[in-house]
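Asker: Need a 3D model of the following:
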Amino acid sequence: MVDSKSVGLTPSLLWLMAIGSGLVVANNYYNQPLLALMAKDFSVSESSISNIAVLTQIGYAFGLLFIVPLGDMLRRKRIILIDFVFIILSLMGMALAPSVNWLLPLSFLVGFTSVIPQIFVPMAAEMASPEKRSSAIGTVMSGLLIGILLSRVVSGIVGDFFGWREMYWAAAAAMVILAVLIAIKLPENTPTFKGSYRALMQSLISLTKTQPVLRLAAFRGAMGFGAFSAFWTTLVFHMEGPPFHDGPAIVGSFGLVGAAGALAAALVGKLSHKVSAYQIVLFSTLIMLASWIIFYFGGGTYFGLIIGIIFIDLGLQSMHIMNQSSFFALNLGANNRLNTVYMVSYFIGGSTGTYLAAQAWKAYGWTGVVAVGISFTLLTLIAHLGYDKRINR
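Answerer: From the prediction side, this is the model:
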């Protein structure tokens, strides 16, 4: 057996982690451009079908909480391959679902099992040299965010031309291929935690209480992803109506625009030695705030949406990379658990943003969605300005 520390982070392994992260996390977001098709297929309202997206994100948060910490306790490769079995079964269940009542719990299971990227991220951070840690995290996270964005492109096109069920059959097939590659290429690791599962879970509370850097990163991440999710969940409904009257394929294609912002953010890891983390996070948050101002004044035009999407994706990804770099740099030998606390907060924020945006859309339309997004982003900015320098001085 080859240990991950003896192998080091080779370029091919880093790319496998990045591409694998994108493919797995995409399972959580195929539903967003397909929500309108699902609503029509099952004759339910847009606001009720939005619960599928909410439950997927809640499921992801639970998977992060109960599965990812095991990466400090058990051999990660074994955890990952077992998890792939359940990912494939849940995706096949989505494709076969006879009613919305089946889709809801299955959506939760898709999210619950699709947490492998958050095992890859701390693994890449551990295997990379200290000077390349931020860059390695940036590469894997760029793969993850591009997967989120391009999933909308793919699912929109497949949904328009073939149907929403076919998208889930294709996703299941992709997971089978990826599982085979992981089984062949991924090295093993030596677990760092020697206690029981109960003690492992209790240590999450201890880490949260004792690490202010982690708490601040978790709050910023939650608020940032809440704003991001508010936009992407309601975009399909916004573009169905006037002045656009567009279908899922067009809505999904906006993921290509967001991918440009995600790719640009990959450079953040390389800038971290020249520009302070405080300045990068501040600038990233201001970019996200600017995106919502653009969405408010230009959200009724393609140009306004394109510029706003580039800004919101660039801002979120840049902040996300620096958030994770900040707590991985603590070198506590608990990277999976630190990442668990952060990512559980992140996706609770995302599911909250999704829920509030759906309610705001129902009550106030696009203006309500913008108000939700601005509120989340302002909370991010207030926390950063108020606590970052105090914690890191």
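Asker: rest of the way, CA atoms for contacts and neighbours
Answerer: Will do.
Asker: For A266, give me its contacts.
Answerer: The contact partners of A266, by CA atoms under 8 Å, 6 or more residues apart in numbering, come to 135, 138-139, 142, 318.
Asker: What's the separation between D313 and T234?
Answerer: 16 Å (CA to CA, to the nearest Å).
Asker: who's more crowded, these two?
Answerer: D313 (29 against 25; other CA atoms under 10 Å).
Asker: does the more buried one really touch L263, like I thought?
Answerer: No: in this structure, D313 is not within contact of L263 by CA atoms under 8 Å, at 9.4 Å.
Asker: Pull the number of nearby residues for F193.
Answerer: 17.
Asker: Find out how far stretch 31-49 is from the centre of the chain, if you would.
Answerer: Relative to the chain's own centre, stretch 31-49 is displaced by 22 Å; criterion: CA atoms, centre = their mean, to the nearest Å.
Asker: Next, the second sequence, to be compared with the first:
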Amino acid sequence: MTTYPASPRSDLGRPVIFLMALACGVIVANLYYAQTLIDVIGPEIGMSAGMAGLITTLTQLGYGLGLFLIVPIADLFENRRIVLASIGVTVIGCLAVAASQGPASFLVASIVTGVGATGAQVLVPLASHLAAPERQGRVVGTVMSGLLFGIMLARPVANFLAGSLGWRWIFILSAIAMALIGGALWLLCPQRLPRGDMRYGEALASTFSQLQQHRVVRMRAFYQAMMFAAFNLFWTAAPLALIREFNLSHAEIGAFALAGAGGALVAPVVGWLADRRLTRPTSLVGLAGLSIGFLLADWTVAAGSLIGFTVMAVMIDAAVQLSQITGQKLIFSIDPDARGRINAAYMTVMFVVGALGSVIGSATYEAGGWSASALAGAAIGGIATLCFLLFDRGASASH
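Answerer: As a prediction, this is how the structure comes out:
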């Protein structure tokens, strides 16, 4: 097995890139399977309605802990081993979720699953390291498209399997899939051994200092936190609109989500644009496109156009991808030896702030229906666009 130094000049073949994208999607999907099944899981394991919200919260908390505690060590230890270890932890977590008989065991297993799922955020900078410089944006874009597909497809897949096999089988099948993917990564994924000239505590301490040291990291983390908040807002409020405005069933909502996932297909194209040093205009199109997408989504729902609403879902997802891929292309270009810590700081800010979008989505929908949610999403995009125009000052320009 070939071992690459910290800044390899090799390149990845398409099968390995596809495998890494698939791995990211399958790993991160574990964060979302239970979200749409709370009403099914809660009663079976003896969890009260008041506690049921902890199913999602603690899984996400575990993921947040992993972002801070695990992702930075990609700058210290051989990366493939970290990914394989995280997959192993996630497999154990999924099997424990499937076997749980009470609230306590289920919630502990959910935290373990969330911590392990952060292996996906080690794979993304690893792909950046192993890609040839002139293809770095496209490779990161392809791998990130797998991650977004995992997020988008998790809910409809969970609904389908829960209805046909039962909710426990979702996590059993996920554990099997991850074990198979882990074996494939062990065989096919190149190793990367970083210089590792600091201790673990020093790596953790320097993680958020990356935000202080690098203005581009601060700006891109802010943009993407706003984009991710709007993304979560949309996918919290849109199903409510589909039920109440269009009278769709859960299965039909799953089909809507599948169609919306088409926005992930833009990721390789965005990576190609980033490789052509078009990061600044691509970023602006993404930020402005988010606001436009929400405003048009408001209009399409008011007009009763389900097709138009679906098109806007694709547009909003594509806008999020435009910002995400260009952002990671820029931050991964700063310091090859600190990519793990930079990515950890970037993703933690994005995740913590972005998680508020779900709260905003449900609150605005209950207060004023889909129109209020859509206007809130457009406002979030508008704030990000305004900050880009006023304060970016070249931070999003390719160098």
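Asker: Which of the contacts of A266 of the first structure remain contacts when I look at the second structure?
Answerer: Contacts from those that recur in the second structure, judged by both residues aligned by TM-score structural alignment, their matches' CA atoms under 8 Å, are 135, 138-139, 142.
Asker: Please identify which helix or strand holds A218 of the first structure.
Answerer: helix 212-240 (DSSP states H and E).
Asker: Average separation of that helix from the aligned part of the second structure, please.
Answerer: Compared with the second structure after fitting, helix 212-240 of the first structure has a mean deviation of 1.6 Å; criterion: mean CA distance after the TM-score superposition for the first structure.
Asker: any idea how far P98 of the first structure is from the closest residue to V100 of the first structure other than its chain neighbours?
Answerer: Nearest non-adjacent residue to V100 of the first structure, counting by CA to CA, 6 or more residues apart in numbering: F42, 6.8 Å away. Noted for F42 of the first structure: a distance of 9 Å to P98 of the first structure, by CA to CA.
Asker: Over to E188 of the first structure?
Answerer: From E188 of the first structure to P98 of the first structure the distance is 40 Å (CA to CA).
Asker: Comparing those two, which shows the higher neighbour count?
Answerer: E188 (17 against 11).
Asker: how about that one, what's its partner in the second structure?
Answerer: Here E188 of the first structure is matched to Q191 in the second structure, going by TM-score structural alignment.
Asker: show me what contacts the nearest residue to that match once chain neighbours are set aside?
Answerer: Leaving aside its sequence neighbours, Q191 of the second structure sits nearest to T3 (CA to CA, 6+ apart; 4.8 Å). Applying CA under 8 Å, 6+ apart, we find T3 of the second structure in contact with 190-193.
Asker: If you rank those residues by neighbours, which is first?
Answerer: The contacts of T3 of the second structure, ranked by neighbours (other CA under 10 Å): first place R192, 23 neighbours.
Asker: R81 is in contact with that one, correct?
Answerer: No: judged on CA under 8 Å, R192 of the second structure makes no contact with R81 at a distance of 9.3 Å.
Asker: L91 of the first structure maps to what in the second structure?
Answerer: Aligned partner of L91 of the first structure by TM-score structural alignment: C94.
Asker: Is it correct that its match is in contact with L173?
Answerer: No: with contact defined as CA under 8 Å, C94 of the second structure does not reach L173; the gap is 9.1 Å.
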